[in-house]
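J.: Build the 3D model from these lines:
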Amino acid sequence: MRKHLCRTLMLGAALALSAAAQAAPAWPARPITLVVPFPPGGTTDLLARLVAREAGTRLGQSVVVENRPGAGGGIGAAAVARAQPDGYTLLMGTLGTQATNQFIYAQMPYDSAQGFAPVTLVANSPNVLLVNPKLGIASVAQLIEQARRAPGSLNFASTSLGGSPHLSGELFNRLAKVDIRHVPYKGSAPAMTDLLGGQVQLMYDNLPSAMGQIKAGAVKALAVTTTQRVPMLPDVPTVAEAGLPGYEVNSWFGLLAPAGTPPEIVGKVRDAVAAALAEPGTRRQVEELGAIPVAGTPAQYAETIRADTAKWRQVIQDAGIRPQ
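T.: Prediction:
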């Protein structure tokens, strides 16, 4: 009798577990939100919308882009860090949100090291040094000459405080021994508007969001920040070859989930993005934006974040940038 009762209880438990497993819908069972912590129109936004479309198709659910700008990407990043770790909220992170903001802002609303589960890098992108053509500066050498002749008379726009475009300008100042003042904006689009309007003379931007204005001739690209020229702008020199040896800035964009997201869900997202970026058509779209598609593992992305955190901590200290 006791054995029969035990078998009955075990069978009942097994049936209950089976019923629960059958009742739990497979992920993803509803649309996924991809938070972009910057305004529409910038590189982060453009890449996120491409990823959302292509990964959503492969996951079988809509991936909805939600722009939540502010605090150099901190507002959107914090929202994702606080979200349920169920795979339905993701972040398109940047060098700023995951590595440099912690050294720029005195109060961080999230822990960039512990608050997220890295999913995959999506793309690497050079930054580009832009000038308003009306300024009459056609080369890095001319820019340095004018900046030295009248210290503090020039200013440069960037997409946020502490992001890679901002740090591109600070590194330029340090190596060229000039004083070009920084003017931070909340995203690429408003910064570009003021560059075109003459409110600022220079701008450092991620290449993808600047390509349209460069091709239209509305702005002039003086140099790219990577160590090698980029295929999209073969006639534009690097900052290093244009007169500042040792200069290098590389920007990246990648997907992250809230810490605690199940590894199997992280893996599904990563695989969907990797499959999308393996398609020649998708790769071409990323490259046309001025970026280099990447689809590494979560561990590789985590290592990139760790390495760049150490690198830029030193650069920020050397530049004398104080937490705001």
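J.: switch to C-alpha atoms for all contacts and neighbour counts from now on
T.: Fine.
J.: Gln107 belongs to a strand?
T.: No - secondary structure assignment (DSSP: H, G, I helix; E, B strand; the rest coil) places Gln107 in coil, not in a strand.
J.: can you give me the strands in the stretch 1-150 of the chain?
T.: Using DSSP state E, counting those that start in this stretch, the strands found in the stretch 1-150 of the chain span residues 32-36, 63-67, 89-94, 116-131.
J.: can I get those in TSV with distance to Gly73 and mean neighbour count?
T.: Rendered in TSV, the data for the strands of the stretch 1-150 of the chain read as follows (distance: least, Cα to Cα, whole Å; neighbours: other Cα atoms under 10 Å):
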stretch	distance to Gly73	mean neighbour count
strand 32-36	8	23
strand 63-67	10	20
strand 89-94	8	27
strand 116-131	15	26
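J.: CSV please, covering those strands and showing distance to Leu15.
T.: Compiled in CSV, these are given as follows (distance: least, Cα to Cα, whole Å):
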stretch, distance to Leu15
strand 32-36, 31
strand 63-67, 35
strand 89-94, 32
strand 116-131, 34
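J.: all helices for the stretch 51-200 of the chain, in order.
T.: In the stretch 51-200 of the chain, the segments counted as helices under DSSP state H, counting those that start in this stretch are 74-82, 95, 101-104, 140-149, 164-176, 188-197.
J.: And those helices: which comes nearest Ser209?
T.: With Cα to Cα, the closest approach to Ser209 among those belongs to helix 188-197: 7.1 Å.
J.: Now the element after that closest one, going C-ward?
T.: Following the chain from helix 188-197 toward its C-terminal end, the next helix or strand by DSSP states H and E is strand 202-206.
J.: Packing partners of that following strand?
T.: Here strand 202-206 touches strand 116-131, strand 155-158, helix 164-176, helix 188-197, going by 3 or more Cα pairs under 8 Å, 6 or more residues apart in numbering; DSSP states H and E.
J.: Now find how far off-centre that strand is within its chain.
T.: In terms of Cα atoms, centre = their mean, to the nearest Å, the gap separating the centre of strand 202-206 from the centre of its chain is 15 Å.
J.: Give the buried residues for the helix or strand just after that strand.
T.: As assigned by DSSP H and E, the chain's next helix or strand after strand 202-206 is helix 207-216. By neighbour count, and taking 16 or more other Cα atoms under 10 Å as the criterion, the buried residues in helix 207-216 are 207-211.
J.: so who does Gly169 touch?
T.: 156, 182, 204 (Cα atoms under 8 Å, 6 or more residues apart in numbering).
J.: To compare with the earlier structure, here is another sequence to fold:
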Amino acid sequence: MLQRARRTLLAAAVAALALPGVAFAQGSFPSKPIRVVVSFPPGGAADQIARAVSEPLSQALGQPVVVENRAGANGNIAGEFVSKQPADGHTLLMSSGGTVSINPHLYQKMAFDPTKDLVPVAAAARVLVFLEVNPAKVPVNTAKEFVDHLRKNPGKLTFGSPGNGSSPHLAAEMMKAQANVFATHIPYRGAAPAMQDLLGGQIDFMFDPGIGLQHVKAGKLKLLAVGSPKRSPQFPDVPTLDEMGMKGFDADTWFGFYAPGGTPQPVVARLNTEINKVLRSAGFIERMNAIGAIPAPMSPQDFAARGQIDSIRFGALIRARNIKGD
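T.: Next up, the predicted model:
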């Protein structure tokens, strides 16, 4: 009995001594460089957002912020990697919300549970998708002409995406379902390589997450419509697919930052505060304008709620179209 009491007192003493160290560790965050792991290859929307945030975030936190790309499996490779890192805020995931809201519907088995093994830190931007065609291969000028062209050529046209279940892929599936047309999907390991093949004529069209808008302005691609509930502020004259008769069409996704599950709340709060400051800066807004994205500062709780909403709406589409992961 006495020995048990001594062991209990000893354990309590050890715990008491450890508490100040825990508090100090949280209070001194960050204590080393921060790694931002991007779930898609360089050049895509997630990569551009991560790099637009990294430098000002580094200045705010007083530590280097290093961007690293780990592409594959619609974000699962990067998501699994980050989920297994120490939960101290020094490793973050930058990804589309699909890693949490879409992938559980795509894959029967995942090496991690994104709703438990990752914690939302901060949304970054609402990423729109733009329906673009290679004008040398698809001789149309409007979305209506494009749909008519698809109907006259069932299965003959091809479209690219960053991968099965990515928001550009799901946008195309929405269009196919609502317009009752068929085209062949060519999945890539990111938006940038898909865009290169669209420019090169290897594929015919694509729902672009904004990285091809520079080519639209240069006349190399033709922008036909926006896959959002509202028109893009950057292209107010371009109609939405909802306006073209595809009622309720909404393929927007929220890209943002996640940390390993169990990351202390004060660390998450600090990161959320500093990232939101970056999102409101003129420099970040300018860089998002270039890809047609809209900065989206919000709390971790609101970001998590957004993921749940997207899980419901995209999950229904995935089941209806029988879409499977890579």
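J.: What would you report as the TM-score here?
T.: Once superposed, chain against chain, the TM-score is 0.90 (TM-score structural alignment, normalised by the length of structure 1); 313 aligned residues with a Cα RMSD of 2.3 Å.
J.: do you know which of the helices and strands packed on strand 202-206 of structure 1 lies nearest Phe103 of structure 1?
T.: Phe103 of structure 1 lies closest, by Cα to Cα, to one member of those: helix 164-176, at 11.8 Å.
J.: quick one: the closest one to structure 2 mean distance?
T.: Relative to structure 2, and after both are superposed, helix 164-176 of structure 1 has an average distance of 0.3 Å to its aligned residues, where the measure is mean Cα distance after the TM-score superposition for structure 1.
J.: Spit out the contact partners of the residue sitting nearest the centre point of structure 1.
T.: Compute the mean C-alpha point of structure 1, and by Cα atoms, centre = their mean the closest residue is Thr94, 2.6 Å away. Under the criterion of Cα under 8 Å, 6+ apart, the contact partners of Thr94 of structure 1 comprise 44, 251-254.
J.: Which residue in structure 2 aligns with it?
T.: Under the alignment defined by TM-score structural alignment, Thr94 of structure 1 is paired with Ser96 of structure 2.
J.: try Leu196 of structure 1
T.: Using TM-score structural alignment, the partner of Leu196 of structure 1 in structure 2 is Leu199.
J.: How many neighbouring residues does its match have?
T.: Residues near Leu199 of structure 2, counting by other Cα atoms under 10 Å, number 20.
J.: now it, nearest residue through space, not along the chain?
T.: Sequence neighbours aside, Asn134 is the residue nearest to Leu199 of structure 2 in space, at 6.6 Å (criterion: Cα to Cα, 6 or more residues apart in numbering).
J.: Repeat that for Thr115 of structure 2.
T.: Nearest non-adjacent residue to Thr115 of structure 2 (Cα to Cα, 6+ apart): Val100, at 6.2 Å.
J.: what residues are up against the one you found?
T.: 114-115, 307, 311.
J.: longest helix of structure 2?
T.: Assignment by DSSP state H gives helix 2-27 as the longest helix of structure 2.
J.: picking that back up, closest one of the contacts of Val100 of structure 2 to Gln265 of structure 2?
T.: Proximity of those to Gln265 of structure 2 (Cα to Cα) peaks at Thr115, which lies at 16.2 Å.
J.: Tell me which residue of structure 1 lines up with that closest one.
T.: With the correspondence set by TM-score structural alignment, Thr115 of structure 2 lines up against Ala113 in structure 1.
J.: Leu61 of structure 2 now?
T.: By TM-score structural alignment, Leu61 of structure 2 lines up with Leu59 in structure 1.
J.: Any figure for the gap between that match and Arg270 of structure 1?
T.: 11 Å (Cα to Cα, to the nearest Å).
J.: With neighbour numbers in mind, choose between those two.
T.: With other Cα under 10 Å as the criterion, Leu59 of structure 1 and Arg270 differ in neighbour count, and Arg270 comes out ahead with 24 against 19.
J.: Find me the equivalent region of the helix or strand harbouring the more buried one in structure 2.
T.: If you go by DSSP H and E, Arg270 of structure 1 is part of helix 263-278. Counting by TM-score structural alignment, helix 263-278 of structure 1 pairs with residues 265-280 of structure 2.
J.: List the buried residues for that stretch?
T.: 267-268, 270-279.
J.: Distance from that stretch to the middle of the chain?
T.: Here stretch 265-280 of structure 2 is found 18 Å from its chain centre; the criterion is Cα atoms, centre = their mean.
J.: Aligned to Pro133 of structure 1, what sits in structure 2?
T.: Per TM-score structural alignment, Pro133 of structure 1 is aligned with Pro135.
J.: same check, this time on Asn124 of structure 1
T.: The alignment partner of Asn124 of structure 1 in structure 2, by TM-score structural alignment, is Arg126.
J.: Over to Arg148 of structure 1?
T.: In structure 2, the residue paired with Arg148 of structure 1 is Arg151, using TM-score structural alignment.
J.: Please verify my assumption that that match contacts Val181.
T.: Yes - between Arg151 of structure 2 and Val181 there is a contact under Cα atoms under 8 Å: 5.7 Å.
J.: Contacts only, for Ser161 of structure 2.
T.: Contacts for Ser161 of structure 2 were tallied using Cα under 8 Å, 6+ apart; they are 168-169, 185-188, 190-191, 194, 206-207.
J.: 6 Å instead, please
T.: For Ser161 of structure 2, the set of contacting residues under the criterion of Cα atoms under 6 Å, 6 or more residues apart in numbering consists of 168-169, 187-188.
J.: likewise Gln308 of structure 2?
T.: Taking Cα under 6 Å, 6+ apart as the criterion, Gln308 of structure 2 is in contact with no other residue.
J.: if we go to 10 Å?
T.: With contacts defined as Cα atoms under 10 Å, 6 or more residues apart in numbering, the neighbours of Gln308 of structure 2 are 97, 100-102, 115, 302.
J.: Tell me the one of these nearest Ala225 of structure 2?
T.: Taking Cα to Cα as the measure, Gly97 is the one of the contacts of Gln308 of structure 2 closest to Ala225 of structure 2, at 22.7 Å.
J.: Look at stretch 229-241 of structure 1 and report the distance between its end residues.
T.: Taking Cα to Cα, the span from the opening residue of stretch 229-241 of structure 1 to its closing residue is 10 Å.
J.: whereabouts in structure 2 does it align?
T.: If you align by TM-score structural alignment, stretch 229-241 of structure 1 falls on residues 231-243 of structure 2.
J.: List of residues touching that stretch?
T.: Under the criterion Cα under 10 Å, 6+ apart, residues 128-131, 142-144, 175, 223-230, 246-250, 289-294 lie in contact with stretch 231-243 of structure 2.
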